[in-house]
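> Just to be clear, the model below is a prediction. Sequence and coordinates:
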Amino acid sequence: MTARAVVVAHPADLDAAAVRAVAAGATVELDDGLAGRLGATRAEVLAALDGGVPAYGVSTGMGALSDVALAETDRGDHSARLMLARAVGGPPYLDGTETRALLAVRLRTFLAGDAGVSAELCAWLAGLLASDALPAVPRTGSGAAGEIIPLSHAFGHLAGVGRWLTHAPPEAPGPLGPKEGLSLLQGTPVAAALALLRADDVRRLETLWLTTAAAEVGLVGASRDPYRPALARGDDVLAGVLADLAAALPGVTDDAPVRRLQAPVSFRVVGHVHAHLRRAVAALDGAVDRVLDGVGDSPAWLPGGSEGEEDDQDYQGGVFVGTAGFHGLELAAGADTLRVALAHAATVGAARLHRMLDPRTSGLPAQLSADPGPHGGLVAVHKRAVAAVHAVSGWSATPLGAAETSGGQEDVQTFALEALERLRLTVAAAHEVVACELLAVHQARLLAPHLLAEAPAPLAGLLDRLAALLPASTLDRPWGEDLQTLLEAALTAPAVGPDE
């Protein structure tokens, strides 16, 4: 764990970049001024509730039971009881990084004051992060309109139940106050946290993949025509991809000329495939930012005189407002869009790998074998890449969920968490494809070292890392061991956000 602390004086200080840092191990320190503002808002909320202002899920039941008014004797422990019957999940659980990101996003959504929770509850969340006490949160099985199932596991310990991914905190806080249990279950903090991390995964992988493609272009002597900067007219994202590709492309030498006027499609479309990946990542980043800045609590507390509200008499004292902040459509759609882009990139990568094994395209020994016939080369490595692509290629890209739950109160879902689980599995499959491509690049370089002799810095660095990780022999061996080495080597760049 790193000792770095993210100091938060304003909600915006705990932005996406800060959440990434917290997920990686940083702690959170809440400024006294921010804690004071949270305390003042909490006092307003309690005063409204004490004054008899009705509030969904606080003075009433939830879901289909929202018409049931709670007796005063039932309201005291209602916040804790909300967690119990909704904790229906189980393993597999989110990992430690994912859980830390979830806690950070949950904290961020409380800091604007819409939830009306206490400064003490916010401090408790920061304390969980500081002690790395992480609850066990189910990864799958969330068929609700929002995220009440995983969130009831994330915060069930405040009701005296739940499992821990690491260890329990040193001592439990006081009982949850009115509305706090409800607020802990609101919004889309799980999906936002996972979306942020998956976007980072793809951003890192895309950088490695583009350099790998540059190596493949050099090895097969593909024409550079499709990568000319002039072809990005009007498309800044494509222009950026082509510039990065140009920076990694090896030079064309006299003894390694361009082999054909047109390379196979899988080589010619590198720029467009990666540009689409970058656009899809940026779209998911934007969806996460809107969750961090938006109103996710329901009912949300809007104090008197809030920006954009009419200046009427009824509103001056503040009001509880029902919201749709639980509807994670943009996160679900963004995750599926990125997944489709990633699955397509994996398909293209597997196709490039196949062409690398074909001497008609590459000019290299068949199947990248040291001795074609007696040695099989990498033919089965391509089969593994094909299996990885097939495993993730059949899912629907549309987040549809017209399934009624909660007695008809919840009559549509976005299934954002399921979309993000599909994206996670697709990221893993894409890593397998890239590992297969990297192994082929290493083998081809050993068979024909002159082809990448003039590699610029980005590619030269990658080739050096491959040489350090993999055997220098081209003879047949259990290639799966090499692939596992590559998958575990973290060849991707450190995690960075779009503006870092």
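Yes, it's here. Predicted, not measured: the structure shown is a model, and the values here were computed from it. Numbers count the residues shown, from 1 in each chain.

> can we go C-alpha only for contacts and neighbour counts from here?
Will do.

> what's the spacing between residue 250 and residue 218?
6 Å (Cα to Cα, to the nearest Å).

> Also residue 83?
58 Å.

> so who does residue 161 touch?
residue 84 (Cα atoms under 8 Å, 6 or more residues apart in numbering).

> and it, helix, strand or coil?
Classification of residue 161 using DSSP: H, G, I helix; E, B strand; the rest coil returns coil.

> Over to the one 10 residues further on?
Going by three-state DSSP, the secondary structure assigned to residue 171 is coil.

> That one and residue 133: what is the separation?
Plainly put, residue 171 is 11 Å away from residue 133 if you go by Cα to Cα.

> how close does residue 483 get to residue 378?
Taking Cα to Cα, one finds residue 483 at 11 Å from residue 378.

> Those two: which is more packed in?
Neighbours per residue, other Cα atoms under 10 Å: of residue 483 and residue 378, the larger number sits with residue 378, 24 against 21.

> on that earlier part again, higher neighbour count, residue 171 and residue 133?
With neighbours defined as other Cα under 10 Å, residue 171 and residue 133 compare such that residue 133 has more, 20 against 6.

> these two touch, right, the more buried one and residue 172?
No: counting by Cα atoms under 8 Å, residue 133 stays clear of residue 172, with 11.6 Å between them.

> for comparison:
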Amino acid sequence: MSETTVLVPGQVSLAAWHAIYTGNNVALDPQCHAAVTASAHTIEAILARHEPVYGINTGFGKLASVRIGDADLATLQRNLVLSHAAGVGDPLPVPVVRLVMALKLASLAQGASGVRWQTVEHLQAALARGLVPVMPGQGSAGASGDLAPLAHMTAALMGVGAFIVDGARVPADVALASAGLAPLVLGPKEGLALLNGTQVSTALALAGLFQAERALQAALVTGALSTDAARGSDGPFDARIQNLRRHRGQIDVAATLRTLMEGSAIRASHRTGDERLQDPYCLRCQPQVMGACLDVLRQAAMTLAAEANGVSDNPLVFADSGDVISGGNFHAQPVAFAADMIAMALCEIGSLAERRVAMLVDSALSGLPAFLTPKPGLNSGFMIPQVTAAALVSENKQRAFPASVDSIPTSANQEDHVSMATHGARRLAPMADNVVSIVAIELLAAAQGCDFHAPLPSGVRLERVRAALRAVVPRLDDDRHFAPDIEQARSLVTSGALTDAAGGDVLPRVVAD
């Protein structure tokens, strides 16, 4: 049974968001009730005074100057949701949508959006009962909020559209009734509050961050194993070198590589008398490259932690003064920059891993049999897996072009600069998946390379990694169907079994506990 993560709005850790992403239930801290209610009362007071306030009794976007009468306020909010539910493309994955709902809950519960407590409860109840709105992934430009996808979420709560329930797509009205929930009827400002915000781009970027952390950790393990397979030196990982450079990520990565290779008999066997003075960059510069990736991911994590705990609605309600102020917190530029940083890091993690595979299969560089097969010529060995890795690296290079430098005017030029955060973050999952495949191929190649050094073992941690792989993938003596081997290695990476075998305690973290 899943554990429950309690959201204290404005104070939720990245580890807590990760727990929700991986399946934890969600509950709001009940102390936020007072702030939400005070905010809703502020909206009621404005309506009683018949003041024109954007999003409450006016049109939206370019139509903000159009005044809406009291009799049409409920229709205004419903029309907003249905007209904005114009997304296209494949639905967002269920874990991402659950994270979107939790992020929206935490934002609304800070009492700056003017929604009623019963509306917050409705969203919380849908999440608790396993109702996951079908949200098309395309249609947001990352400013004015993630309007189209969030409109699909809100429409489902209203009984329009569909939910995913236990893996099946169910009409929204049917799913709500089965869960004992009435369709949500929106009050003034509530449609806008539910649609405005960066929750979709933030959820996608967080998912990418979580996947990137695992990919980086796994690539450090396979990088250490490749170093042993190539009879490379651990001298470049010496702490004194890193301390002179002063980058925290580089220092942390080098310490990890030293620990992973500690006690390697393969390394000890060529410590003296080796004519090679320096290793290729793919081995020697791991602290510098992977350390820079680690630093970039940590910076992105700081940005996303702030965004996830912030309020990105518009206009914002300040109950203490009774003010409702229009601003631009919906603009997702911080998320766009974070997503671009994660994309660049993913690209480089995969690129360096592929270079190590290419080095291992090249007998002139590695000193190992050509293409890591005992009988080259009769067998092709790792020839094409390296090509696959290279192809995936090039895919990621194409995807890594910054999304944040693009903009296109929308809403009749009222919204004349947008962040493109949403699709910038949406590309991270396929990029991370490519890196997993690259690292899986490196794991297979590095283990095969180390097999040629038998009976000399690697260090204790790397031997545990080799044992975990060999439990599901035997040594490649003669050519066989290669794809199943890659899938088995991928599973070790995605499940965390690879990093667990190496000892997760020695691996650098991006998302702190």
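On my side now, so go ahead. Just so it is clear, the model here is predicted, and its values are computed rather than measured.

> Quick TM-score on the pair, please.
Overlay of the two chains. TM-score (TM-score structural alignment, normalised by the length of structure 1): 0.92; 484 aligned residues with a Cα RMSD of 2.0 Å.

> Where in structure 1 does stretch 85-101 of structure 2 align, residue-wise?
Using TM-score structural alignment, stretch 85-101 of structure 2 corresponds to residues 87-103 of structure 1.

> Give me the residues contacting the matching stretch.
In contact with stretch 87-103 of structure 1 (Cα under 8 Å, 6+ apart) are residues 19-20, 22-25, 125, 129, 134-142, 149-150, 152-153, 156, 165, 189-190, 192-194, 197.

> Stretch 57-72 of structure 2 now?
With Cα under 8 Å, 6+ apart, stretch 57-72 of structure 2 has contacts from 52, 54-55, 73, 76, 188, 411-412, 414-415.

> what do we get in structure 2 for residue 147 of structure 1?
Counting by TM-score structural alignment, residue 147 of structure 1 lines up with residue 146 in structure 2.

> residue contacts, its match?
Residue 146 of structure 2 touches 140, 195-201, 422, counting by Cα under 8 Å, 6+ apart.

> change it to 7 Å
Counting by Cα atoms under 7 Å, 6 or more residues apart in numbering, residue 146 of structure 2 touches 140, 195-198, 200.

> how about residue 232 of structure 2, what's its partner in structure 1?
Using TM-score structural alignment, residue 232 of structure 2 pairs with residue 222 in structure 1.

> any idea how far residue 270 of structure 1 is from its match?
Going from residue 222 of structure 1 to residue 270 of structure 1 by Cα to Cα gives 12 Å.

> same deal with residue 52 of structure 1?
63 Å.

> just residue 458 of structure 1 next, same as before
17 Å.

> These two: which is more packed in?
Just comparing residue 458 of structure 1 and residue 270: by other Cα under 10 Å the higher neighbour count belongs to residue 270, 24 against 18.

> Now the more buried one. Nearest residue, chain neighbours left out?
In this structure, residue 270 of structure 1 finds its nearest non-sequential neighbour in residue 213, 7.3 Å apart by Cα to Cα, 6 or more residues apart in numbering.

> in what helix or strand does the one you found lie?
Per DSSP states H and E: residue 213 of structure 1 is located in helix 189-220.

> same question, residue 44 of structure 1
Secondary structure (DSSP H and E) places residue 44 of structure 1 in helix 32-50.

> Now that helix on structure 2. Mean distance?
Once fitted to structure 2, helix 32-50 of structure 1 is off its aligned match by 2.4 Å on average (mean Cα distance after the TM-score superposition for structure 1).

> Can you spell out which helices and strands pack onto that helix?
helix 119-131 (3 or more Cα pairs under 7 Å, 6 or more residues apart in numbering; DSSP states H and E).

> counterpart of the helix it packs on in structure 2, which residues?
Going by TM-score structural alignment: helix 119-131 of structure 1 matches residues 117-129.

> Also stretch 175-182 of structure 1?
So stretch 175-182 of structure 1 sits over residues 185-192 in structure 2, by TM-score structural alignment.
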